[in-house]
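S.K.: Provide a 3D model corresponding to the input given below.
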Amino acid sequence: MKPWPYPRWIAHRGAGKLAPENTLAAFRLGAAHGYRMFECDVKLSADGVPFLMHDATLNRTTSGHGTGGEQPWRMLSQLDAGRWHSRNYAGEPLASLENVARYCQHNGYFLNIEIKPTPGLETQTGTVVADAAARLWQGHTVPPLLTSFQPEALEAARAAQPQLPRGLLLDSFWKGWLETALTLDCAALVCNHALWDSATVLQAKSAGFRTLSYTVNDDWAARRLLDLGTDGIITDRIDLFSPATE
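M.R.: Just a heads-up that it's a prediction; the model follows:
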């Protein structure tokens, strides 16, 4: 297996649902609960700036409307990405990948970047995000883990910055998933937690992959994954699971 310096517990989108997802406020709250690794979604603005957002559109989590990737960063950076969650977070801005990189590096935190392309921009997003990650983490011992549901995005990331660790996200074991992960030279498989059982964990580990799960919000599910010997648990429930137990 490839080297694996990452902690087991990973805070989903910064702090799960307790703060506005994919913002620095969420990262700070996750850190306050003892988390040292965070998952976030990254896509590109119209002018090629990597920024944090899960949805293709701005409507759900910001004061904006329309497709996020069609707006320049100058406009995106002025949106309110906190009020939708609660009044206490009103005025919280969208975060750029550079903002998040600086925060994690200054505090010794680890990052899982899910490459989340605007549809049709898989290759461009994979390339730009990987190049940005390599530049931002240059000289740091532990780089971010790059993951995606889109093999095209991971292939572009591999071609641009092959030294950065990659993980294939899976919501089902579709035909050719194992061969695809091997071809992409992935370090990890990041699966819907229900996909893991003793047989699939053995299959993945025998092929040299670390085994991670999303999104684990129940105690019984976490216990099952720990008993199976999986390597990483991505959770919204930063208030339920203490990473000090790993």
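S.K.: hey, let's count contacts and neighbours off CA atoms from now on
M.R.: Noted.
S.K.: Please name every helix or strand in contact with the lengthiest strand in the chain.
M.R.: In terms of residue count, the longest strand belonging to the chain (DSSP state E) is strand 37-44. Here strand 37-44 touches strand 9-11, strand 50-52, strand 110-115, helix 122-136, going by 3 or more C-alpha pairs under 8 Å, 6 or more residues apart in numbering; DSSP states H and E.
S.K.: deepest of these, which one?
M.R.: Ranked by mean neighbour count, those are led by strand 9-11 with a mean of 28 (mean count of other C-alpha atoms under 10 Å).
S.K.: how about this one, so we can line them up?
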Amino acid sequence: MTYIFAHRGASKYAPENTMSAFKKALEMKADGIELDVQLTKDKIPVIIHDETVKRTTDGKGFVSEFTYNQLQNLDAGKWFSKQFSGERIPTLEEFLIWMKQTKLLLNIELKNTIMPYYGMERIVYELVDRHKLKDRVIYSSFNHYSLQELKQIDQKVEIAPLYSSGLYEPWNYVKSLSTDCVHPHWRTLHPAILKGFRDHDIKVRVYTVNDPKKVKWLCDQKVEAIITDVPDTTRAVADGSLLVKPTVIGNVFHKINPKSYF
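M.R.: Below is the predicted model of the structure:
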């Protein structure tokens, strides 16, 4: 079974990283939600992708320069559609309270590669722990030092390094981080790379895949999960109700000969 994670919620149908997008993803039978967390000036974890509020709200400035109360004055929906005017940037706690009423899994991406957000790992971890959701949460980040910080807090947390480049034998690197999970960009994959992950018992959750033909191929490869903007279409492909011919991905590695590589 390949799990379907809604990327920033059902972000093709509702403004990303809002409660409307998360609720829509649940309606579309996603197995999990992928969302992005940053910290406000007063250290409140909030759900927003960019380091600034400009693209997805009617405000300007860095998230870290706003207090939580100030952020609540911004509209996070009308940039997407007038239908969503009045949507607010949710807090992580608001989401967790809602999530507890569902069976959803959660992938929290810590957005701390540009803004360091000192102490973010413990703040987020303790919030998840307080709501007794540790067993349903996966932490990912492009900041792999941050993932190791989480491991120091709790060796049992599930971490998954994000990457988008052509890593050499990435399974060895993943193992060096004391985890068996990885979240690669779909362009970095190739049958030989996926075979390496399988041979080393590493769970692969691929981002961000919207093309049904690519989804089909990845499902055939039995990846752990697909992170997608269109959970409804991706679900239909995964359960066989939408029939498509698979397309092999990973042209970045077209020169690799699997027979000689292993």
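S.K.: List the contacts of the longest strand of structure 1.
M.R.: For strand 37-44 of structure 1, contacts defined as C-alpha atoms under 8 Å, 6 or more residues apart in numbering pick out 6-7, 9-14, 22, 27, 30, 50-54, 69, 97, 109-118, 125, 129, 234.
S.K.: and the helices and strands packed on strand 37-44 of structure 1 as TSV, adding distance to residue 162 of structure 1?
M.R.: TSV is the format used below for these (distance: least, C-alpha to C-alpha, whole Å):
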stretch	distance to residue 162 of structure 1
strand 9-11	24
strand 50-52	19
strand 110-115	15
helix 122-136	9
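S.K.: Could you pull out the helices in structure 2 for me?
M.R.: Assigned by DSSP state H, structure 2 shows helices spanning 19-27, 68-71, 92-99, 120-130, 144-153, 170-176, 191-199, 212-220, 231-238, 258-261.
S.K.: Average offset of the first one relative to structure 1?
M.R.: After superposition onto structure 1, the average distance of helix 19-27 of structure 2 to its aligned residues comes to 0.9 Å, using mean C-alpha distance after the TM-score superposition for structure 1.
S.K.: now swap in the fifth one and tell me
M.R.: Compared with structure 1 after the fit, helix 144-153 of structure 2 shows a mean deviation of 1.4 Å (mean C-alpha distance after the TM-score superposition for structure 1).
S.K.: can you tell me what part of structure 1 that helix aligns to?
M.R.: Using TM-score structural alignment, helix 144-153 of structure 2 corresponds to residues 151-160 of structure 1.
S.K.: Map residue 194 of structure 1 onto structure 2.
M.R.: If you follow residue 194 of structure 1 across to structure 2 using TM-score structural alignment, you land on residue 187.
S.K.: State the distance from the residue nearest the centre of structure 2 to residue 198 of structure 2.
M.R.: By C-alpha atoms, centre = their mean, the mean C-alpha position of structure 2 lies nearest to residue 34, the distance being 3.6 Å. Remark: distance between residue 34 of structure 2 and residue 198 of structure 2 (C-alpha to C-alpha, to the nearest Å) = 23 Å.
S.K.: same deal with residue 145 of structure 2?
M.R.: 25 Å.
S.K.: what do you get for residue 9 of structure 2?
M.R.: For residue 9 of structure 2, the distance to residue 198 of structure 2 - C-alpha to C-alpha - is 28 Å.
S.K.: Repeat that for residue 76 of structure 2.
M.R.: Taken as C-alpha to C-alpha, the span from residue 76 of structure 2 to residue 198 of structure 2 is 40 Å.
S.K.: between the two, who's got more neighbours?
M.R.: Neighbour count, other C-alpha atoms under 10 Å: between residue 76 of structure 2 and residue 198, residue 76 has more, with 28 against 16.
S.K.: Counterpart of that one over in structure 1?
M.R.: In structure 1, residue 76 of structure 2 lines up with residue 81, judged by TM-score structural alignment.
S.K.: Find the residue closest to its match in space, skipping its chain neighbours.
M.R.: residue 62 (4.2 Å; C-alpha to C-alpha, 6 or more residues apart in numbering).
S.K.: these two touch, right, the one you found and residue 76?
M.R.: No: contact criterion C-alpha atoms under 8 Å: residue 62 of structure 1 and residue 76 do not qualify, at 9.2 Å.
S.K.: Can you name the residues in contact with the match of helix 144-153 of structure 2?
M.R.: With contacts defined as C-alpha under 8 Å, 6+ apart, stretch 151-160 of structure 1 is touched by 115, 117, 122-131, 146-148, 164, 166, 168, 180, 184.
S.K.: List the buried residues of that stretch.
M.R.: Residues 151, 152, 153, 154, 155, 156, 157, 158, 160 are the ones in stretch 151-160 of structure 1 that count as buried (16 or more other C-alpha atoms under 10 Å).
S.K.: any idea how far the third one is from residue 201 of structure 1?
M.R.: So that's residue 153 of structure 1. As judged by C-alpha to C-alpha, residue 153 of structure 1 and residue 201 of structure 1 stand 25 Å apart.
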